[in-house]
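> A predicted structure for the sequence below; I have some questions about it.
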Amino acid sequence: MTVTFDDILAARDRIAGQVDRTPVRYSRRLSQLTGAEVWVKFDNLHFTGSFKERGALNRLLQLTPDERKRGVVAASAGNHAQALAYHGARLGVPVTIVMPEGTPFVKADGTRAHGATVVIKGLDFTGSTEEAHRLRDEEGFVFVSAFDDTGIVTGQGVCALEFLEDAPDLEALIIPIGGGGLIAGCSVAAKAMKPDIRIFGVEAAMYPSFAARRRGEVAKCGGQTIAEGIAIKAVGDIPFAIADPLVEDVLV
């Protein structure tokens, strides 16, 4: 499976008017610290607080009428859950989210507040994903991965498209890697718009799955990290295949 720049342009048109175009601002402090001209895209200003909205909405809008009636299921305790729940409610698509045992109440309650059904199952993300797959098979839901899905990757690519339109002189992009959806989509968009741009990924030291996979190794992932949003034990197959040839280096 692959994602093209035309796919990302189509995603931009598909989600237009339903997701905010977030601002790009020059960071004086980061520029002073690094000795470079640093610009930041404020995706935390999305309604649910993260870039995940673009991918979630794009994927929901790709559903057939029958799939919309049946609804979607996902495994997530964070931003993907919130984004799917919020936009699913807006579009009238039933959303079921499976969260691991021990998920903070505020996250489960926040997802329910957006209209989703929340199921607490599994000791970790792997266990929750297994339960989500079971519900897909038994209830007929469409499973929507947080990152291992071309519709998600395509939607996330709109981030880089906007970024480079607003800051066309950028020489490099530094992008966090969890499951890989963001860096995959952004790499395709950025390289199409500016072939000489340099793309760097960043992973948490305790969860270096992309970097390890590049070396042909299986990463030993686990433990606490301040970067919990990218604490994913295994990068997705789809985003890795897309991003690996386009990413210059991964910083851990």
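Arrived safely, thanks for sending. Numbers count the residues shown, from 1 in each chain.

> Only C-alpha atoms from now on, for both contacts and neighbour counts.
Will do.

> check contacts around V38.
Applying C-alpha atoms under 8 Å, 6 or more residues apart in numbering to V38 gives the contacts Y26, S27, R28, L30, S31.

> show me the residues around the third one that make contact.
Okay, so that is R28. V38.

> go on, the first one?
The contact partners of Y26, by C-alpha under 8 Å, 6+ apart, come to E37, V38, W39, V40.

> re earlier: dump the contacts of V38 into TSV; add secondary structure and distance to G179 as well.
Formatted as TSV, those follow (DSSP: H, G, I helix; E, B strand; the rest coil; distance: C-alpha to C-alpha, whole Å):
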residue	secondary structure	distance to G179
Y26	strand	28
S27	coil	27
R28	helix	30
L30	helix	26
S31	helix	28
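
> just curious, which of these is nearest to I226?
L30 (19.1 Å; C-alpha to C-alpha).

> ok, that closest one to A36 distance?
8 Å (C-alpha to C-alpha, to the nearest Å).

> next one: F210
26 Å.

> Pick out whichever of the two has more residues nearby.
Higher neighbour count among F210 and A36: F210, with 30 against 10, using other C-alpha atoms under 10 Å.

> list the contacts for the residue nearest to that one when sequence neighbours are not counted?
The shortest distance from F210 to any non-neighbouring residue, by C-alpha to C-alpha, 6 or more residues apart in numbering, is to V235 (5.8 Å). Contacts of V235 were listed using C-alpha under 8 Å, 6+ apart, and they are G178, G179, G180, S209, F210.

> ditto for L135
V73, F141.

> so it sits in a helix?
Yes. Using DSSP: H, G, I helix; E, B strand; the rest coil, the assignment for L135 is a helix.

> Can you name every helix or strand that the longest helix seen in the chain contacts?
Criterion DSSP state H: the longest helix present in the chain is helix 150-166. In terms of contacts (3 or more C-alpha pairs under 8 Å, 6 or more residues apart in numbering; DSSP states H and E), helix 150-166 is packed against helix 5-15, helix 52-61, helix 181-193.

> got the contact list for that helix?
Contacts of helix 150-166 (C-alpha under 8 Å, 6+ apart): 1-3, 7-9, 11-12, 21, 24, 41, 51-52, 54-59, 62, 145-147, 170, 181-190, 193, 238-239.

> Just the buried ones from those?
3, 7-9, 11-12, 21, 24, 41, 51-52, 54-59, 145-147, 170, 181-190, 193, 238-239 (16 or more other C-alpha atoms under 10 Å).

> can you tell me which residues contact T111?
A81, Q82, A85, Y86, V118.

> Please repeat the previous calculation with a cut-off of 10 Å.
By C-alpha atoms under 10 Å, 6 or more residues apart in numbering, T111 lies in contact with 48, 77-86, 95-97, 105, 117-118.

> Use this one as the comparison:
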Amino acid sequence: MIQQQVKNGFPTLDDVHAAAERLEGLVVKTPFVFSETISKTLGAEMWLKFENLQFTASFKERGALNKLLCLSEQEKQHGVIAASAGNHAQGVAYHAQRTGVTATIVMPKSTPNVKVQRVREYGARVILHGQDFSEAAAEMHRVAQEESLTIIHPFDDAEIIAGQGTIALEMLAAVPDLDILVVPIGGGGLISGIAIAAKAINPKIKIIGVQSVVYPSMAKLLCNYQHAVSMGSTVAEGIAVKTPGELTTQVAKKYVDDIVVVTEDMIEEAIALLLNIEKTVCEGAGATGIAAIMSRPDLFLGHKLGVVLSGGNIDTRVMVSVLQRHLTRTGRMVRIRVELPDNPGALARLTAIIAEQGGNIYELRHERFAATSRAKESAVSVDVELKSASDLDLLIQAMQLEGYIVRKEEI
């Protein structure tokens, strides 16, 4: 028998179990897998929860569907509305279509067309309004009041929180003796649901949240985080929330043990690590748990960890940029400048040397009239992908043995 929906703000373990019963067979029970390689790399026993394998590639489905299933018949008939340019929009639109509820999604005008089209494909009415989320949210409230629509909040809602908490039930059912759960924090719905369930099942378990250095809103409230905050662009746009929810903040104050704030560079490295080792695509927000462990090994060394990979909706251009930057940081993508004699075959010989040393030319710029070169010379700037960073010295030595003047440049 499914229990009644949450009536008073603060959800409980019973509410999470009720949500799990409602969601049974309607969302993916995502894999919870031990990663041997990442465990060895980071020095902790790492269990990964692949929420990026949900149908819409995000955990957001759980809360959205639980909320939809808790609506009254009158609310279902009137329809629902949400403001989002990301995973929440897709989760609401997809499951509203499945449950026969009319959905309206308000998205900023700057939302990429591919995301707008995806939401429309799920049958939702899309309203493009404003230049940012706050303007879209204001329009959502206006339309909701005008048309008597029920607002589906992305995080500050008890039924949303209970739905997200079902992740903890699955993790602890599979591996009951986890020491620490590592969870991304944006508005706080995910970590609130997970913390409520996990602490009720095992009061000794630690809940550690993760935020980007660009949007450390919950860390400022709970951990007295004092560093300057830019509130600018971030690769972890899924947790780019200026102000966490009131309800989620109350839950976090009670149950969250610590929050790790991670840099953009570390998030990018975590995305690359997951792709290279686990062969899984994670968006920036989804990779922050790994980024936290890489950033603060002192908190996690030797522990048994459950890490939530919360989503996998990353723009392909962003992914390409992340991987290229990863190659550069690790010394596998380098730029070298070579002075060449301006005669036939000189460039061909240079590229042959690179090939002989196992390098792969990514980009080459032949500057025949460079002001810094002599009249009978030309300059070549080459971006080369190497098998390992240590190969650079061997490559430069091979060029110098051929008489070339070579220097490394910054990319």
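Everything's here; your move. Computed from a prediction, not measured in an experiment: that's the story for all the values here.

> Nearest to G223 of structure 1 among the contacts of V235 of structure 1?
S209 (13.5 Å).

> residue in structure 2 matching the closest one?
In structure 2, S209 of structure 1 lines up with S217, judged by TM-score structural alignment.

> Pull up the gap between its match and L172 of structure 2, please.
28 Å.

> out of these two, which sits in the busier spot?
Remark: of S217 of structure 2 and L172, S217 carries more neighbours, 24 against 18, as counted by other C-alpha under 10 Å.

> Could you double-check that the more buried one lies in contact with G187?
Yes. Contact criterion C-alpha atoms under 10 Å: S217 of structure 2 and G187 qualify, at 8.6 Å.

> Can you show me the strands along structure 2?
32-34, 45-50, 80-83, 103-107, 125-128, 150-151, 180-184, 206-212, 258-262, 304-309, 333-341, 360-367, 377-385, 405-409 (DSSP state E).

> out of those, which comes closest to P297 of structure 2?
strand 258-262 (11.0 Å).

> and the closest one, what other elements does it pack with?
Judged by 3 or more C-alpha pairs under 10 Å, 6 or more residues apart in numbering; DSSP states H and E, strand 258-262 of structure 2 is in contact with strand 180-184, strand 206-212, helix 217-223, helix 288-295.

> ok so, going back, kindly reformat the strands of structure 2 as CSV and extend each row with distance to Y225 of structure 2.
As requested, the strands of structure 2 are arranged in CSV below (distance: least, C-alpha to C-alpha, whole Å):
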stretch, distance to Y225 of structure 2
strand 32-34, 32
strand 45-50, 27
strand 80-83, 29
strand 103-107, 31
strand 125-128, 35
strand 150-151, 32
strand 180-184, 16
strand 206-212, 11
strand 258-262, 9
strand 304-309, 23
strand 333-341, 35
strand 360-367, 41
strand 377-385, 39
strand 405-409, 37
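
> do you know which of those strands lies nearest S321 of structure 2?
strand 333-341 (12.6 Å).

> matching residues in structure 1 for the closest one?
Under TM-score structural alignment, there's no match for strand 333-341 of structure 2.

> likewise stretch 28-38 of structure 2?
Using TM-score structural alignment, stretch 28-38 of structure 2 pairs with 20-30 in structure 1.

> Straight-line length of that stretch, end to end?
25 Å.

> and what of stretch 180-198 of structure 2?
OK, stretch 180-198 of structure 2 end separation, C-alpha to C-alpha: 10 Å.

> For it, give the aligned segment of structure 1 as residue numbers.
Counting by TM-score structural alignment, stretch 180-198 of structure 2 corresponds to 172-190 in structure 1.

> Likewise for stretch 306-317 of structure 2?
Against structure 1, stretch 306-317 of structure 2 falls on no residues (TM-score structural alignment).

> how long is that stretch from one end to the other?
30 Å.

> distance of the closest residue to I174 of structure 1 other than its chain neighbours from I238 of structure 1?
Leaving aside its sequence neighbours, I174 of structure 1 sits nearest to F200 (C-alpha to C-alpha, 6+ apart; 4.9 Å). F200 of structure 1 sits 18 Å away from I238 of structure 1, taking C-alpha to C-alpha as the criterion.

> Kindly report the same for T111 of structure 1.
The value you get for T111 of structure 1 to I238 of structure 1, if C-alpha to C-alpha is used, is 26 Å.

> what do you get for E203 of structure 1?
18 Å.

> burial count for the equivalent of A132 of structure 1 over in structure 2?
The alignment partner of A132 of structure 1 in structure 2, by TM-score structural alignment, is M140. Each residue near M140 of structure 2 was counted by other C-alpha under 10 Å, and the total is 24.

> M140 of structure 2 and T104 touch, don't they?
Yes. Between M140 of structure 2 and T104 there is a contact under C-alpha under 10 Å: 8.8 Å.

> Please pull up the equivalent of E228 of structure 1 in structure 2.
Alignment note: E228 of structure 1 maps to E237 in structure 2; criterion TM-score structural alignment.

> so that match makes contact with S212?
Yes. Assessed by C-alpha under 10 Å, E237 of structure 2 is found in contact with S212 at 9.3 Å.

> quick one: which of these two has more around it?
Neighbours per residue (other C-alpha under 10 Å) separate E237 of structure 2 from S212, with S212 holding more: 31 against 19.

> Please tell me how far the more buried one sits from L181 of structure 2.
According to C-alpha to C-alpha, S212 of structure 2 stands 18 Å off from L181 of structure 2.

> One more: L305 of structure 2?
6 Å.

> and for these two, which residues touch both?
Between them, L305 of structure 2 and L181 share the contacting residues W47, K206, judged by C-alpha under 10 Å, 6+ apart.

> Which residue of structure 1 sits opposite T12 of structure 2 in the alignment?
So, by TM-score structural alignment, T12 of structure 2 is matched to T4.

> What about its match, how many residues nearby?
15.

> G229 of structure 1 too?
When neighbours are counted by other C-alpha under 10 Å, G229 of structure 1 comes out with 15.
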